[in-house]
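1. got a predicted model here, sequence first, then my questions.
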Amino acid sequence: MQELNDILNLIDSYLGSSFWFPYVLIGTGLFFTIYLKFPQIRYFGFALRVVKGKFDKSDDEGDTSHFQALATALSGTVGTGNIAGVALAIHIGGPAALFWMLVTAAVGMCTKFVEVTLSHKYREKTSDGTMAGGPMYFMKNKMNMKWLAAAFAVATVLSSFGTGSLPQINSISNTLNATFGINHMLTGAVLAVLLGFVIIGGIHRIAKVTEKLVPSMALIYFVGAFAVILYNYDQIIPSFISIFADLFTGSSATGGFLGASIAFAFNKGVGRGLFSNEAGQGSAPIAHASAKGHEPISEGMVAILEPFIDTIVICTITGLVLLSSGVWSEKHVNDFQMSDLTILEQLDISDQTEEGKKVLYDYIAGTGTLPLYNGGLIADDGKLISSATFVHARSLAEEVKVTKNGKLFSGETQIVDGRPVDPEIGFTGKSLVHSAPLTALAFGRGFFGEGGTYIVSIGILLFAFSTAISWSYYGDRAMTFLFGNGSVIYFRIVYVIGFFVASFTDTTIIWSLAGIAIAVMTLPNLFGLLYLRKDMKQTLDDFWIGFKNEYPDEKTPE
């Protein structure tokens, strides 16, 4: 598993985690923000009127209403990125990473407007009478680049697993196991059956489920989140200050957190921001292409609301929960994941001194080296007899105990290059925690006490499950584009099986895979948007001319 994760991280280092990827993503959004004169601000109020159905017509072609399309797209974006992704971004990049998530969302509102408009404009009706759209259709029908369209469709299928299926069930099973002790495979099996039941009904059943699921899950999550924020009201202002204080210097070390450079905060903030709201990835346009409408701009305006709700509202709330509760920089007892663990020779080092913090940070950041442990590691009833230093989850681990098959271990186990040879050997102790378990800990620091962790479990279950539902639709539209309607059933079978298998797979592997899938889908989509920039502007100008002629008494933002 570690070798696989190393390979995935190497690939991702040239794509989503590369220095240039955030600049391409944000740069595209900034270009269209200026080119179209800040549509995410000017059209925000108008978008609310559209989503309410004010300008709908009875003969509009499509499969879903504006609200259903928005709910389906939101259910695809509001998932583990909002709960686990924010926690991972702050864990790696510190509070400053949250700022870059919000910047990504602000420019992403414009990117989403453009990609949805073009996808809706060049959508097609399939042989079964349903609508099919997305970037692959404007690449084929307008750009005449069938090879690029096919490449994007393949990337969409891969991303449906890397973004929509695998990390979602992984976070669900990990959280339910940590909170209720439910077996990972049992969680995966039950939810895989439910997933199969929902997606077999296609977009009509998916839309009916998501339009009820999204408002319900948001309400539950908000109640739990504000129970923490208000309970720690004295930390609200310091939390906001911490987001901006180290913005241009990187996040300072505090507690068990060893600090992060500005590059880390920027890269992880943008990366997690994209994983959260998917602006520029080209996924949500597939859902919006099913919406009823006689022109594409209005659906593009509806899409402006997505990054605002998903990231600016929900991710900010999650970030405030994490920061105000203080759990993000504290060490907690947890089971160590091997992909996050390195065993070093015994070192006379502490993370409570400036010198120790620097040595440890340099090692974790890859700019320094420390001697890896090689040889036998002896334990008695879980307690270490041999001397060694453990680094887990980017922190110096404490009170480490050795286990085998979940039970305290006595005897000797071999360590090679800092990792145990025996796959049944595990370790527990105190270290920093990331992803969904960190958010669960934060929710336990509010008015509901430990009961707050149940809200995260319920939130993860609803958020992530709804994301898996929506991404199944994205994948089957891509399969329809590539191989026709007959291929969809085979895709759904593999999708459900993969969903089950990921319930008991290492979390770090899943996140690494998701990062790659996002990048290989995003890059051709951004190229297509820039290629069709003049088409987009002309479509927008034509819309307002037609709108003013049809609704002369309506106030417009133009």
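-> Received, thanks. Numbers count the residues shown, from 1 in each chain.
2. going forward, measure contacts and count neighbours with C-alpha atoms only.
-> OK.
3. now do the same contact list for the nearest residue to residue 105 once chain neighbours are set aside.
-> Once flanking residues are discounted, residue 105 sits nearest to residue 307: 5.3 Å by Cα to Cα, 6 or more residues apart in numbering. Neighbour list for residue 307: 105, 106, 108, 109, 112, 277, 279 [criterion: Cα atoms under 8 Å, 6 or more residues apart in numbering].
4. list the contacts of the closest residue to residue 233 other than its chain neighbours.
-> If the residues on either side of it in the chain are set aside, residue 233 comes closest to residue 324, at 7.7 Å by Cα to Cα, 6+ apart. When the contact criterion is Cα under 8 Å, 6+ apart, the partners of residue 324 are 228, 229, 232, 233, 235, 236, 238, 239.
5. also this one, for the comparison:
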Amino acid sequence: MEELTNVVAAINSVVWGVPMLIMILGVGLFLMVGLGFMPILKLPTGFKLLWKGRSSNSDGDITPFNALMTSLSATIGTGNIAGVATAIALGGPGALFWMWCTALVGMATKYSEAVCAVTYREKDGNGNYVGGPMYYIKNGLSKKWAWLGTLFAIFGSVAGFGIGNGVQANSVADALDSSFGISPMVTGIVLMILVGAVLVGGIKRISDVAGKLVPLMALFYIAAGLGVMITHASAIPDAYALILSSAFTPVAAQGGFAGAAVWAAIRFGVARGVFSNEAGLGSAPIAHAAAKTKNPVKQGLVAMLGTFIDTIIVCSITGFAIILSGEWTSGATGAALTSQAFGSTFSMGNVIVAIALAIFAFTTILGWSFYCEKCVQYLFGIKAIKPFRIIWVLAVPVGAMSSLNFIWLLADTLNAMMAIPNLIALVLLSPVVFKLTRDYFSGKDITIKD
């Protein structure tokens, strides 16, 4: 087992190393430039479409709004609380700046993913729309690339059980145990029942729950974070200055902070940013492919908001709370650091973080269940859906009560490997994305005909 762990750890250091981070940022920048910086310039348009997309009569299974909420249910998770804290604890305040950079170019990546997902989606044997990297590789590229789609589906179906199930359940169990003394076994059983009740209804039930729960949980957490920022309002200019200076100059050791080089700020900022918003990993377009729309560009404009909301808003709230409170020098890391930051401002701060973490992780289990299910369905057909859902539900209490060091390492590695076939496909399909975008904004009809 130790040898296997060492092998996976070695692979992990490569797939989350310099080449991968350059690849993710490079493809995002290439798409952003090719789109003429449209994702940034048309951000208000995206929010207008999101508001209008609460209902839709177009072909599809869920509304454009709920498609984004389903995507956000998977992306707004432990990465927004524990991931940001880890990035700052290891890379210093400058890591937050590099998370912002990752998010800005990631908006172009997420936009392109959704455009391709709607353009190349198809209907399965149950009459439901399915799509994502495996489908836009299969339907958008020549047959010689088909193996890439299969590879993505294999990585996604395995990674989901760790990163989208076991790790999330474990995070909920740990948070509720440390804050309220609730047994991990009890948490695991309750989570299993709740997840099972939602999964029975498929994507429509998942999207309905996400459409109600995600906005509420995000607003709750943002409000608490703004409370921390308001309390330390006079220090905000200095915090901005510290973030910017730390992004380009080494941070000396102080308090419990061990110090960090610029490279550490870049590496942990980019890696945790990608882990949080998932731009480039290829997971979110699986949800957007099910949207009730025939216009891929409109869904792309809605999809790119996921990266903006996840990183520019929610992750920034966490980052500023940690920096403004001064807890980033305490030596703590992960969710414990975020809990200390909120706890130093509110007497119930640790409870707020525990509740937020529990809800974030629960919705992540739901969102990733759909991603993983579609990967399994691509590999084995619709007959695999029911067995998958049973196994997924049963895996929840196991994750809540187990030590997940190896599972986390394996899932984190496979999660990064999902990006490789997806990024290759996005580059090869970029001419299609650019053309559809130009046509849409020039007033041409680009609706997809079934």
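-> Noted; the coordinates are in hand. Just so it is clear, the model here is predicted, and its values are computed rather than measured.
6. just to revisit the earlier point, could you pick out the buried ones from the contacts of residue 324 of structure 1?
-> Among the contacts of residue 324 of structure 1, those that count as buried by neighbour count (16 or more other Cα atoms under 10 Å) are 228, 229, 232, 235, 236, 239.
7. would you turn the residues you listed into JSON lines with secondary structure and distance to residue 74 of structure 1?
-> Rendered in JSON lines, the data for those read as follows (DSSP: H, G, I helix; E, B strand; the rest coil; distance: Cα to Cα, whole Å):
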{"residue": "228", "secondary structure": "helix", "distance to residue 74 of structure 1": "24"}
{"residue": "229", "secondary structure": "helix", "distance to residue 74 of structure 1": "24"}
{"residue": "232", "secondary structure": "coil", "distance to residue 74 of structure 1": "29"}
{"residue": "235", "secondary structure": "helix", "distance to residue 74 of structure 1": "30"}
{"residue": "236", "secondary structure": "helix", "distance to residue 74 of structure 1": "27"}
{"residue": "239", "secondary structure": "helix", "distance to residue 74 of structure 1": "27"}
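8. ok, then the element right after the host helix or strand of the residue nearest to residue 233 of structure 1?
-> Taking DSSP states H and E as the criterion, residue 324 of structure 1 maps to helix 316-325. Once helix 316-325 of structure 1 ends, the next helix or strand along the chain (criterion: DSSP H and E) is strand 332-335.
9. tell me what that next one is packed against?
-> For strand 332-335 of structure 1, the packing partners by 3 or more Cα pairs under 8 Å, 6 or more residues apart in numbering; DSSP states H and E come out as strand 425-431.
10. mean per-residue distance, the very next helix or strand once past the strand it packs on to structure 2?
-> Read in the C-terminal direction, the helix or strand following strand 425-431 of structure 1 is helix 435-443, with elements assigned using DSSP H and E. Between helix 435-443 of structure 1 and the corresponding residues of structure 2, superposition yields a mean separation of 1.4 Å, by mean Cα distance after the TM-score superposition for structure 1.
11. now helix 435-443 of structure 1: which residue numbers in structure 2?
-> On structure 2, the counterpart of helix 435-443 of structure 1 by TM-score structural alignment is residues 334-342.
12. again, but for stretch 390-398 of structure 1
-> Aligned using TM-score structural alignment, stretch 390-398 of structure 1 spans no residues in structure 2.
13. ends of that stretch, how far apart?
-> For stretch 390-398 of structure 1, the separation between the terminal residues is 8 Å (Cα to Cα, to the nearest Å).
14. now do stretch 87-99 of structure 1
-> From its first residue to its last, stretch 87-99 of structure 1 covers 13 Å (Cα to Cα).
15. which stretch of structure 2 lines up against it?
-> Matched against structure 2 by TM-score structural alignment, stretch 87-99 of structure 1 falls on residues 85-97.
16. between the contacts of residue 307 of structure 1, which sits nearest residue 162 of structure 1?
-> Residue 162 of structure 1 has its nearest neighbour among the contacts of residue 307 of structure 1 in residue 277, at 15.1 Å by Cα to Cα.
17. the closest one and residue 77 touch, don't they?
-> Yes: the pair formed by residue 277 of structure 1 and residue 77 meets the contact definition of Cα atoms under 8 Å, at 5.2 Å.
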